[in-house]
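Novice: Pasting a predicted model and its sequence here:
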Amino acid sequence: MGLSARDAVHLKEALQIAVVKCSERCLYQSAKWAAELLDALPDRADDELDEKPAGGYGNKYVHPAFFPSPDPEEAALEAKELNRYLLAKSFFDCKEFDRCAAVFLPESLLAGVLSKSADSTSPRGKGKASASLSAQSVLPKISQKSLFLALYAKVISGEKRKDEDSEMIMGPHDLGSVTNKQLLVVSRFLERWFSERKSDDGEMPATHGFLEYLYGMVLVKEKNDQTALEYLMQSVHLFPWNWGCWLEITNLISRVEQLNKIAPHMPQNIMSFIFHANTAVNLYQHGQDLAASLHDLLDIFPTSSFLLTCRALLNYHSKDLLAAEQDFSNLLALHPHRLDSLDHYSNILYVLNLRPKLAFLAHLCSSIDKFRPESCVVIGNYYSLLSLHEKAVQYFRRALTLDRSCLSAWTLMGHEYVELKNTHAAIESYRRAVDVNRRDYRAWYGLGQTYEVLEMHAYALWYYKKAAGLRPWDGKMWQAVGSCLQKMGRDRDGIKALKRALLADSYYDSTSSSFGSTGPIDRMAQMDPEVLLQIASMYDRLEEQEEAKAYMELCVAQEDGGAGLGADGAGLGDSVAIHHDSPGGVTSDAETEADKGGEGTGVTVATSRARMWLARYAMRTGDYATALRLATELCQDGVEVEEAKSLVREARSNLEPGGIGGS
């Protein structure tokens, strides 16, 4: 996906305009994102050929980012209120949000607008009082840029006061029920503003797109998702370079089907392409198409920290932790002072048990900014790896004090409370994580684990199924579902779930060389012996001895990578392969590296138990030679040695001349 010289120049100019326009409206995160993307564009030798657009004043070149509004009325309003706009923006930059809003929208004016909005829903007379009220509540005639700044300052002021009024994190009165009281003001004001601009035939004159974004953001906070999505879609059509608007749309999409449904209605430009790739990564998708999309984008922006993070997260969600760790390491070398998404990097280092690297990362984050939520999460993960769970909780709480919507901190704090055996606090932490993002499968899985510890298996099963729905091709999710069904006595359903877990893991293994390849399982050796033992045990309880024997043999065969799999177990692929619609994977988790390449797991507790079952089965069926061989192997394994020796003696006595077996 290469760009011509002219396309590159136009893209560079569009990103420059985006930085200026977002900065003017104090959308600093969107401005930073666009500036980072702009900086990642490689310098071209033919940039000097860039044609200067018409509209410069005299012989001096004026960049399009600083052109006045193309609408003459808007341009006149912006010029007229420039002094007040600069005053309001300076107040916003100094975090005096109420003063910023009051420059253009004093409280008396907003009170009149609110009363007019409230009265418009109820019948009233046409007397002098109504006429006076209507005259007082006319919307002010100010530019869209100034109106956005004032209303946005109101929203931020409400969020700030909401955080101040909230109780201590996880305190006795912290119910998460404190609301932003300014949302109603902003929502009613924008509702009136849009309704007054709408013509009789329903058409609305073109706007800059930022007020639609603000209204959509407010509607999201009010849980009016459908209407919010409509306004956000309008915003990206009017001004597609506001990344904050794309992120709001991403947060409203919960399933891939929904993403594919709205994709044709998006503006067809590079921003839509980036949005689609980022949303797919957030939905835990992986495959050849998504990897190719990120590769094409990185051809255009080779050093983009955002796209490199997306690629690292793609590997992370695909269970290729080593590749994800390498991606984050390279990203940190390119941008050593960037803290964004380093909480994900710390999770990877934690799982890989790379304590020196995690210690270095924690020290780096602390030296850059110890009061960033990401820094607190990284330090908390480091203390968790040291098994200092109380200190880890302290840092996760600090991260949430700085940002109550920090998803990683809620989920990880739940994990720490599980370690501390505080199940009530763990459940509350996971619930708050789900409130922040209902797509967080880790929180759903954590809820399932916690309720399973409490032996409330019906609740645990419901939460495990939610997690499995978000990660349908993660074997760990289905293994949890199957184990829970087994404890509930639903062996038949448990077998189905555990077979799906085997299928998912086998797909991850069989597609380790490339993204997206699918097909039947051709290497049944790459399986988890624990899962195979569970399936065999459930078949045993169902008194289906042949199926139980086949899965026990398959479990034992994992020791040498399947080389010892007998004829009885050779055809189990048809039994396990329930579905063939997997989106594919990358590579297995680092924890199962020993299983790769047919090397096998070696002797484990699960394989030894399976061998013991097979030895007893052989004794029951009179196959004393097989029983003697298996029991002898058990003595060498060092598992259940005494019982194995007893089986050896019994098998030998039956095989000796004159014994039961000999006669």
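Specialist: Nice, I can see it.
Novice: Every contact and neighbour count from this point should use C-alpha atoms.
Specialist: Will do.
Novice: I'd guessed Met527 sits against Ala504; true?
Specialist: No: applying Cα atoms under 8 Å as the test, Met527 and Ala504 come out as separate, 9.8 Å apart.
Novice: Show me which positions of the helix or strand hosting Met477 end up buried.
Specialist: Following DSSP states H and E, the helix or strand that holds Met477 is helix 475-487. Neighbour-count burial for helix 475-487 flags 475-486 (criterion: 16 or more other Cα atoms under 10 Å).
Novice: Stretch 103-116 now?
Specialist: Residues of stretch 103-116 classed as buried: 103-105, 109-110, 112-114, 116 (neighbour count, 16+ other Cα under 10 Å).
Novice: Next one for the comparison:
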Amino acid sequence: MALSSQDIAQFRTALQDAVVRCSERCLYQSSKWAAELLNALPETDDGDASIASSPIYTPNNDSEEAALEAKELSKYLLAKSFFDCHEYDRCAAVFLPDSLLSSVLNSKTEATPVTPKGKEKAVAGSTSSRPSTAVNLPRLSQKSLFLALYAKFMAGEKRKNEESEMVMGPQDSGTVANKELIVVGRFLSAWFEERAGEDGDAPGSQGWLEYLYGMVLAKEKNDEKAMELLIRSVHKYPFNWGCWQEMTSLIPRAEDLTQIIQHCPEHVVAYMFHLHASLELYQQSPTLAHSLERLLSIFPTSSFLLTCNALLSYHSKDLMAAEQHFSRLLSLHPHRLDSLDHYSNILYVLNLRPKLAFLAHLCSSVDKFRPESCVVIGNYYSLLSMHEKAVQYFRRALTLDRSCLSAWTLMGHEYVELKNTHAAIESYRRAVDVNRRDYRAWYGLGQTYEMLEMHTYSLWYYKKAAGLRPWDGKMWMAVGSCLQKMQRERDGIKALKRALLADSYYDTGSSFGGGGDLVGGRGAPGHMDPDILLQIAAMYDQLGEEEEAKAYMELCVAQEDGGMAADEDNMAESVRIHNDSPAGSDDGAEAGDDSRAREGTGVTAATSKARMWLARFAMRTADYHTANRLATELCHDGVEVEEAKALVREVRSRLEASGMLSGGASD
């Protein structure tokens, strides 16, 4: 049955409409069938005109690009339907058959690379040589070219996952690479070189190819060039959130973020990027909170911004507020699984087992094969001390997504609990390979090597963690304890004093001892961790500096009722040893501040040990009345009672011998 040109044109329009309608309804197989049938139609002379008049076609503002897109529409719909069905190689071959890609690859290989002097290594796809004039790149629209090259990139990612061994298996080295990066990188290098202007930019580019090239360069560890291209991309099209996320992954420090944000466009999405990147770097400040409030006033029910709000409280160590924010987010978006692994971490730390059980059940009912669901369930089993089962679910999360950072770190924690230090170290190493900003993984490596009594390694990893979280007392306490074990008491004391200052940076909701008041308003915390104070005092004692040791022991005992040692001004100066400490008020403590009652820690093992040391010190200095008072208090504490009673008897015998018992018997 022969069809006229008009019939073919009408049928082509109908099939184009069918492809889009099926794709819009996520009927990908039906969309692919219609696209294949569409591309089987014979070409007609007036084909371009029929495509341009199609009601489903939205022309490009660039007339040249619009003409190319109109001409390629049928092929584009076919390629997109292949991509939707995860047939990436078929998608790429629609516009870029393997023979064409091979010719581009060979031409770039034969070209003489010009490596700038001083560069340590040349990066594939970033050579400065011009492509061979014998190869002409196909004349494609940027939309079709992006789809084809992105499909090639995804095909490489898919094969990389297929070739990887079982997670943490004997052959799983984590070194399998995406073999399509060279092809995609060299093609894009040739495309940009062909169109490069005087400033290195490609006039008429829409930003999508810069994004793809930036991703490829980031995979090849050429971070500087990748960031340059990604910034170019967001200037051309700022609504591509994937590009902003890629930029976030390339920023190692908050100082770098400050520099990069200056080169970003003035756009509301740029503010969201700054917020997101700051949280990825574990930052928290009043300025950040204010920016978040302003964004929430514009997008009050945004799940992304509500998640940022919860994470801001989480990084500020206000776990109860973070839990409430996540709970509200879950009520607004009950089927959203994004970031629920963070929520499960909070519930785990707060030991809220019923809520964690509910969350695990909810995630399992929504999608049990999402990495976030597996992490939540793994956390639940960990809270039940079923560590083998927890490892099983963390492995499952990594099978689904090997870049799932939470799963690598948490699996390392589980292996530590199982005393499998080799597997724990490997898990933590893989976590920092995924994200070198993950302080939990660095801290975990430090802990594991400390278990193995390899203190030099342990100290290095603890310092990495402390560098990422400089205002987290737990990090500096680990550094100080490690230095103490290495007989470096002076350095250990400095680190532990930094831990005291770090805890003062947080509000009283801190899980590490709180801050609140500052000694003399000068930067030393009013509420201090008795364990840290005892450790500092013990190190001073080892150094033979008994007066310093005595001062810190007294300060440790004073934490029972939230009070301070008598010479608190001197202690404030002693603790304040770093110029980069968070400054308190220069006006000193106001009288009204005392209205905020200091809640003490009560009697702890640390304060009892400090009281015992002070009692013995009083005995050595013949201050028998003080020794008797402290020993008597120890008898009532319920800690070290037998030793305290023996000390009381010794004090009384000394008092009897010196004839002072009558004056001190009432003590």
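Specialist: Arrived safely. These figures come from a predicted structure and were not determined experimentally.
Novice: what's the TM-score here?
Specialist: The TM-score (TM-score structural alignment, normalised by the length of the first structure) is 0.84; 584 aligned residues with a Cα RMSD of 2.7 Å.
Novice: what's the mean deviation for the helix holding Met477 of the first structure versus the second structure?
Specialist: Average distance between helix 475-487 of the first structure and its aligned residues in the second structure, after superposition and using mean Cα distance after the TM-score superposition for the first structure, equals 0.4 Å.
Novice: residues making contact with that helix?
Specialist: 445, 452, 457, 460-461, 464-465, 467-468, 471-472, 491, 493-498, 500-505, 531, 534, 538 (Cα atoms under 8 Å, 6 or more residues apart in numbering).
Novice: which bit of the second structure covers that helix?
Specialist: Under TM-score structural alignment, helix 475-487 of the first structure corresponds to residues 473-485 of the second structure.
Novice: Can you give the distance of the matching stretch from its chain's centre?
Specialist: Mean-position distance between stretch 473-485 of the second structure and its chain equals 23 Å (Cα atoms, centre = their mean, to the nearest Å).
Novice: picking up where we left off before, mind checking which of the buried residues of stretch 103-116 of the first structure are in helices?
Specialist: 103-104, 109-110, 112-114, 116 (DSSP state H).
Novice: and Gln449 of the first structure, what pairs with it in the second structure?
Specialist: In the second structure, Gln449 of the first structure lines up with Gln447, judged by TM-score structural alignment.
Novice: Out of the buried residues of stretch 103-116 of the first structure, which is nearest to Ala333 of the first structure?
Specialist: Val103 (44.4 Å; Cα to Cα).
Novice: shouldn't that closest one be in contact with Lys89?
Specialist: No: using Cα under 8 Å, Val103 of the first structure makes no contact with Lys89, being 9.7 Å away.
Novice: so where is stretch 135-149 of the second structure in the first structure?
Specialist: The aligned range for stretch 135-149 of the second structure in the first structure is 137-151, by TM-score structural alignment.
Novice: cool, stretch 290-297 of the second structure as well?
Specialist: With TM-score structural alignment applied, stretch 290-297 of the second structure matches the range 292-299 in the first structure.
Novice: Give me the mean distance between that stretch and the second structure.
Specialist: Compared with the second structure after the fit, stretch 292-299 of the first structure shows a mean deviation of 0.3 Å (mean Cα distance after the TM-score superposition for the first structure).
Novice: now the match of Gln449 of the first structure: how far from Glu489 of the second structure?
Specialist: 19 Å (Cα to Cα, to the nearest Å).
Novice: which of these two has more neighbours?
Specialist: Counted by other Cα atoms under 10 Å, Gln447 of the second structure and Glu489 do not tie: Gln447 has more neighbours, with 25 against 21.
Novice: pretty sure that one belongs to a helix, no?
Specialist: Yes: under DSSP: H, G, I helix; E, B strand; the rest coil, Gln447 of the second structure sits within a helix.
Novice: In contact with it: list those residues for me.
Specialist: Ser458 are the contacts of Gln447 of the second structure under Cα under 8 Å, 6+ apart.
Novice: how far away is the residue nearest the centre of the first structure from Leu290 of the first structure?
Specialist: In the first structure, the centroid-proximal residue (Cα atoms, centre = their mean) is Asn282; its distance is 4.3 Å. Separation of Asn282 of the first structure from Leu290 of the first structure (Cα to Cα) stands at 12 Å.
Novice: How about Asp320 of the first structure?
Specialist: 15 Å.
Novice: Repeat that for His276 of the first structure.
Specialist: For His276 of the first structure, the distance to Leu290 of the first structure - Cα to Cα - is 9 Å.
Novice: do Glu546 of the first structure as well
Specialist: From Glu546 of the first structure over to Leu290 of the first structure the distance is 43 Å, taken as Cα to Cα.
Novice: What of Ser384 of the first structure?
Specialist: Between Ser384 of the first structure and Leu290 of the first structure the computed distance is 33 Å (Cα to Cα).
Novice: same deal with Leu184 of the first structure?
Specialist: 40 Å.
Novice: For those two, work out which one has more neighbours and name it.
Specialist: Leu290 (20 against 14).
Novice: how far does the one helix or strand that one maps to sit from the chain's center?
Specialist: Using DSSP H and E, Leu290 of the first structure sits in helix 288-300. The chain centroid and the centroid of helix 288-300 of the first structure are separated by 19 Å, computed with Cα atoms, centre = their mean.
Novice: for the following helix or strand past that helix, the distance to its chain's centre please.
Specialist: Next helix or strand after helix 288-300 of the first structure toward the C-terminus (DSSP H and E): helix 305-317. Distance of helix 305-317 of the first structure from its chain centroid, counting by Cα atoms, centre = their mean, is 11 Å.
Novice: same question, stretch 483-496 of the second structure
Specialist: Distance, centroid of stretch 483-496 of the second structure to centroid of chain: 29 Å (Cα atoms, centre = their mean).
Novice: got it, and stretch 572-586 of the second structure?
Specialist: Distance of stretch 572-586 of the second structure from the chain centroid (Cα atoms, centre = their mean) equals 29 Å.
Novice: any residues touching it, and which ones?
Specialist: Taking Cα under 8 Å, 6+ apart as the rule, stretch 572-586 of the second structure contacts 494, 497-498, 500-501, 505, 518-524.
Novice: Tabulate the residues you listed (JSON lines), appending secondary structure.
Specialist: Output for the contacts of stretch 572-586 of the second structure, formatted as JSON lines (three-state DSSP):
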{"residue": "Lys494", "secondary structure": "helix"}
{"residue": "Lys497", "secondary structure": "helix"}
{"residue": "Arg498", "secondary structure": "helix"}
{"residue": "Leu500", "secondary structure": "helix"}
{"residue": "Leu501", "secondary structure": "helix"}
{"residue": "Tyr505", "secondary structure": "coil"}
{"residue": "Leu518", "secondary structure": "strand"}
{"residue": "Val519", "secondary structure": "strand"}
{"residue": "Gly520", "secondary structure": "coil"}
{"residue": "Gly521", "secondary structure": "coil"}
{"residue": "Arg522", "secondary structure": "coil"}
{"residue": "Gly523", "secondary structure": "coil"}
{"residue": "Ala524", "secondary structure": "strand"}
